[in-house]
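Undergrad: Got a predicted structure plus its sequence, pasted below:
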Amino acid sequence: MSYDKPIRRIAIVGTGVIGASWAAEFLAHGLDVVATDPAPKAEANMREYIDEAWKDLTSIGLSKGASRDRLRFTTNIKDALSEADLVQKNAPERPDFKIKLYAEMEEVAPVDSLFASSSSGITPSVIQSQCKHPERVVIGHPFNPPHIIPLVEVVGGSKTSPDAIQQAIRFYASIGKKPIHLKKELPGHVANRFQAALYREMLYLIEQGVLSVEDTDAAVCYGPGLRWGVMGQSLQWHLGGGAGGIQHFMDHLMPPLEGMMKALGTPNITPELKQNVINGVMREAAGRPVDQLAQEENRVLIGLLKLREEIGLNKASAEPMAAA
């Protein structure tokens, strides 16, 4: 099966927060979108989300042909998938449900359409295990919200065609995303594992009474978190190595860092620790509702991405480096 046709028609299966955000992103890039979800008020909730997201997307910059009028909703999955070039699936994280849903999708979608799952933890080999055409199944896992955060983790299963993986990567890159190719399947993929690794140590420090919840968050977002918004940790260590760069860092600074790694802790996540975190977070929120905090975060993220674009960081990070 060839996976080189252009992707112009998208089917969204599941229109919760992730599905609606994906729909907004695709519409903002001038694509035709058909969405389906059996939940009550699914269409109204999705359109309300897209209308709100459109303000941010307009600020980011709409592509030629971008229009919310290119969205159609149906509760009939056959109608939604019958002409889809790409199916972006956003269903509940239950393996049995996903396996059954994919079997249903295969019966109604064109045989050459690409199936991409937004699954945040389930591996593609599990999802494709009962498929008649498993070669077209990939994970296309976004970071929330997909219409703002560029990262998309792309990973295939044991039966996925390499061509399907490359088609997914090309497509996501074409709409301004930053796709990364995971060459091996891992539960939780990679970005969520990074978050889990950091949060494990944060919880350990809170549990041990080293820092309050508020100061733990401050240590991240006012320290290394600021740098991570500019470049990744390995490139940061290149700067940390001074004139000698990463070679100096590996030769002279990696040994003490390695010792620190061995001293990292594992917290006992007790009800008391959970409540401590909840109390600290509520103090940080200071009465601001979740929606307000999300809007504030989105404005800062858009500003950061625009600044990265102005100085060429987005372009530089998207270009593959030549093999050494």
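TA: In hand now; what should we look at?
Undergrad: Every contact and neighbour count from this point should use C-alpha atoms.
TA: OK.
Undergrad: In three-state terms, how would residue 88 be classified?
TA: Three-state assignment for residue 88 (DSSP: H, G, I helix; E, B strand; the rest coil): strand.
Undergrad: and it, what does it touch?
TA: Residue 88 is in contact with 10, 11, 12, 13, 19, 115, 116, 117, 118, 140, counting by C-alpha atoms under 8 Å, 6 or more residues apart in numbering.
Undergrad: Which ChimeraX command selects the buried ones in these?
TA: Restricted to buried positions by 16 or more other C-alpha atoms under 10 Å, the ChimeraX selection for the contacts of residue 88 reads:
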select :10,11,12,13,19,115,116,117,118,140
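Undergrad: Take the contacts of residue 88 and write them to TSV, including distance to residue 96 and secondary structure.
TA: Listed next are the contacts of residue 88 as TSV, based on distance: C-alpha to C-alpha, whole Å; DSSP: H, G, I helix; E, B strand; the rest coil:
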residue	distance to residue 96	secondary structure
10	24	strand
11	21	strand
12	20	strand
13	16	strand
19	20	helix
115	17	strand
116	17	strand
117	14	strand
118	16	coil
140	19	strand
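Undergrad: One more to weigh against that first structure:
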Amino acid sequence: MATLTKAAVIGGGVIGGGWIARFAQNGLDVAVYDPDPQAEAKFGRLMENAAHAFGRLIDGARPRLGAIRFVSSLAEAVAGAEIVQESAPERLDLKQRILAEIDAHAPPEAIVASSTSGLLPSELQATMTRPERLVVAHPFNPVYLIPLVELVGGARTAPATIERARAFYAALGMKPIHIRKEIEAFVGDRLLEALWREALWLVQDDIATVEEIDEVIRYSFGLRWAQMGLFQIYRIAGGEAGMRHFMAQFGPCLQWPWTKLTDVPELTEALIDKISHQSDAQAAGLSIRRLERIRDDNLVAILKALEKEDWGAGALLKAYRAGLAGAPAATPAEPLRLHAAEVPEDWLDYNGHITEHRYLQVLGDATDAVLAHLGLDAAYLASGRSFFTVETHIRHLGEGHRGDRLGVESRVLSADAKRLHLFHAIRRERDGALLATGEHMLLHVDTKAGRAVATEGAMAERIAALAAAHAGLPAPDGAGRRVGERG
């Protein structure tokens, strides 16, 4: 979790709203100022998507949700803030005016970060009394899911500001990259601009439609880029001889007249109409909000798949999740609260309620969270030890619906050298309603020998300590029941 606790966001549009969501989901209290009278209503819709995505991405221990409040002035927003994220429209004069006002009212030690996608930080800090605390922190949409943030300092930015910003954004589960020279549009957008220019020419010259271009990207090199980038992929393409062979073989192609990157098509009304009509056809009636939800769900799936491989953005997610799990989730004598989930559309049955196998999924994930809390990690599994569930009893007590936020309370009913007896209660967070309980018996096993064995060392000690702490709790209702038992 981020060590800072209080943030201000100036500008609550798409990027500013994404920052608000990422900050709040990481436990920061956020004060927001945006002169648009509809800003709070628009943000509410964005926050729904962000909460849904974050709930699917981080399904174990999570920080508390930070408080979000919209205020009536910039000065009120930045009062007491430890970091101020400026996300105003891309106009130099407007940003300079806003940054000067932030500088005048924010605490002297606060980091001032601009979300600009192209303006030079040296120009942005020109009107500031304390220019040394200004850093560009350029994210990518959706900010609450995409981990990259480009950090760029201006001529008068203090090196300590860059380091403080790097540590802060890393604690949010992001990947801060320090761009050492300030250039227009930085690195990410410069690369995107090259592809965008070429794509515009392909549409202009009727070589491909917008949908066909998107299909080329998402069915080919987009898949490679998502997990290995550009240069490492080309290194592989060079075979055993690596990058040097690739450059020698394909470098001459750069001189061929394939590209129009040195030019850009005129954005005439005819070209704009062509692109707009093709884009409408590609969307096939899906709303922007629905497309955002599809995008977010796909990004979560990709990130979690990479997490299993401990690679790229997935390795970053794994480290972030481990940091969250390492934070104290509950006092030892209280039930553990290690797992939460939000109910998506595909969890519902024909009655519009959570289907029964999804309750088992939530309970299984809660069991995994308890085991991780006890120390079951990749190293433990590699040693040939694990836990197998041998018996489960589920009670379905309430109805969960799409969008419900579920929290699980977990406790140890009993434990001995080879057995771990767990009980989970699934509650709806907004009203505390008990929706289901799960009782599970697990055996500690030697996975190579295929038999139950005693726990040893730190694992045995942690299980014994947790079982002893939970032994003093009142027996949970429903524990030990058989199927069909009355009363």
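TA: Here it is on my side, so go on. These numbers come from a predicted model, not from an experiment.
Undergrad: May I see the contacts of residue 88 of structure 1 arranged in CSV, with distance to residue 301 of structure 1 as well?
TA: Converted to CSV, these look like this (distance: C-alpha to C-alpha, whole Å):
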residue, distance to residue 301 of structure 1
10, 26
11, 27
12, 25
13, 27
19, 20
115, 29
116, 25
117, 25
118, 21
140, 21
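Undergrad: Just give me the closest of the contacts of residue 88 of structure 1 to residue 272 of structure 1.
TA: Taking C-alpha to C-alpha as the measure, residue 272 of structure 1 lies nearest residue 118 of the contacts of residue 88 of structure 1, at 33.1 Å.
Undergrad: In space, what's closest to the counterpart of that closest one in structure 2 - neighbours in sequence excluded?
TA: Matched by TM-score structural alignment, residue 118 of structure 1 corresponds to residue 115 in structure 2. Once flanking residues are discounted, residue 115 of structure 2 sits nearest to residue 138: 4.8 Å by C-alpha to C-alpha, 6 or more residues apart in numbering.
Undergrad: any idea how far residue 428 of structure 2 is from residue 412 of structure 2?
TA: 21 Å (C-alpha to C-alpha, to the nearest Å).
Undergrad: no wait, residue 301 of structure 2
TA: 24 Å.
Undergrad: the more surrounded of the two?
TA: Comparing residue 301 of structure 2 with residue 428 by other C-alpha atoms under 10 Å, the one with more neighbours is residue 428, at 22 against 14.
Undergrad: Aligned to the more buried one, what sits in structure 1?
TA: Checking with TM-score structural alignment, residue 428 of structure 2 has no match.
Undergrad: number of nearby residues for the residue nearest to residue 428 of structure 2 when sequence neighbours are not counted?
TA: Spatial nearest neighbour of residue 428 of structure 2, excluding adjacent residues (C-alpha to C-alpha, 6+ apart): residue 406 at 4.7 Å. Neighbourhood size, residue 406 of structure 2 [other C-alpha under 10 Å]: 22.
Undergrad: in a helix, that's where residue 406 of structure 2 is, yeah?
TA: No - counting by three-state DSSP, residue 406 of structure 2 is not part of a helix but strand.
Undergrad: Counterpart of it over in structure 1?
TA: Using TM-score structural alignment, residue 406 of structure 2 pairs with nothing in structure 1.
Undergrad: What separation is there between residue 406 of structure 2 and residue 435 of structure 2?
TA: 9 Å.
Undergrad: Spit out the residues that contact these two alike.
TA: Shared contacts of residue 406 of structure 2 and residue 435, counting by C-alpha under 8 Å, 6+ apart, come down to 426, 427, 428.
Undergrad: I'm done for today, thanks for sticking with me.
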